[in-house]
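> sequence isn't available, so here's the structure alone:
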């Protein structure tokens, strides 16, 4: 699973586990569980850390994300703005229908590049 990984880190609190691995010029951030106002910092910190390390291209693996509220959505939108300012972007991969619905309802699906899989997101 971590073929090509340069380094990795993880954080966990309650309902959200976040793992980071670097693959080439991209950082893959995997969120497992529920992303809400209680757990949003667990995602914000590694996303900001990846950007601070110079990884302007972030791939967020949402395949194990069971829930996302407006706070979680705002974390992703904030990371997208920072990544674009650095010449990169945030790519979302493997969104479950319940999470994808939040993005559809808010119109956020129009501002993110969404891929079926992490492998597809890393090809570009």
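Arrived safely, thanks for sending. Remember, it's a predicted structure, so these values are computed and weren't measured experimentally.

> rest of the way, CA atoms for contacts and neighbours
Will do.

> toward the C-terminus, what is the element adjacent to the longest strand along the chain?
Identified as the longest strand of the chain according to DSSP state E is strand 57-68. As assigned by DSSP states H and E, the chain's next helix or strand after strand 57-68 is helix 70-85.

> which strands and helices sit next to that following helix?
Helices and strands touching helix 70-85, by 3 or more Cα pairs under 8 Å, 6 or more residues apart in numbering; DSSP states H and E, are helix 40-52, strand 89-93.

> next, the one to line up against it:
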């Protein structure tokens, strides 16, 4: 059995980070996504964009990671938004504005 593969790249610009995911987000790889998002928050990043354009599969475990991150961001006065358009993103702002959540992930 071949394990799903997920590549995670992070590029920071000031207090903003772009996380680019390529591959599958499922039970075996969702913890890697969670870790990447938590590291951003731990590093003081206030806006996180997650590019999902090259994600072939995102199941309920992947969706759970994004929902948990969204909830965490809201408790920290961040907002969250998901979209699988050309610049899919999860982002938070430090000014307390709240965002909305939607996702192309399915489970």
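Nice, I can see it. Nothing here was measured: the structure is a model prediction, and the numbers come from that model.

> a markdown table please, covering the helices and strands packed on helix 70-85 of structure 1 and showing mean neighbour count and distance to residue 106 of structure 1.
Converted to a markdown table, these look like this (neighbours: other Cα atoms under 10 Å; distance: least, Cα to Cα, whole Å):
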| stretch | mean neighbour count | distance to residue 106 of structure 1 |
| --- | --- | --- |
| helix 40-52 | 19 | 18 |
| strand 89-93 | 23 | 16 |
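
> okay, these in a markdown table with distance to residue 23 of structure 1 next?
What follows is the helices and strands packed on helix 70-85 of structure 1, written out as a markdown table (distance: least, Cα to Cα, whole Å):
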| stretch | distance to residue 23 of structure 1 |
| --- | --- |
| helix 40-52 | 12 |
| strand 89-93 | 14 |
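
> relative to residue 62 of structure 1, which of those is closest?
Smallest distance to residue 62 of structure 1 across the helices and strands packed on helix 70-85 of structure 1 (Cα to Cα): 5.7 Å, for strand 89-93.

> how distant is the closest one from the center of its chain?
Its chain's C-alpha centre and that of strand 89-93 of structure 1 lie 6 Å apart, by Cα atoms, centre = their mean, to the nearest Å.
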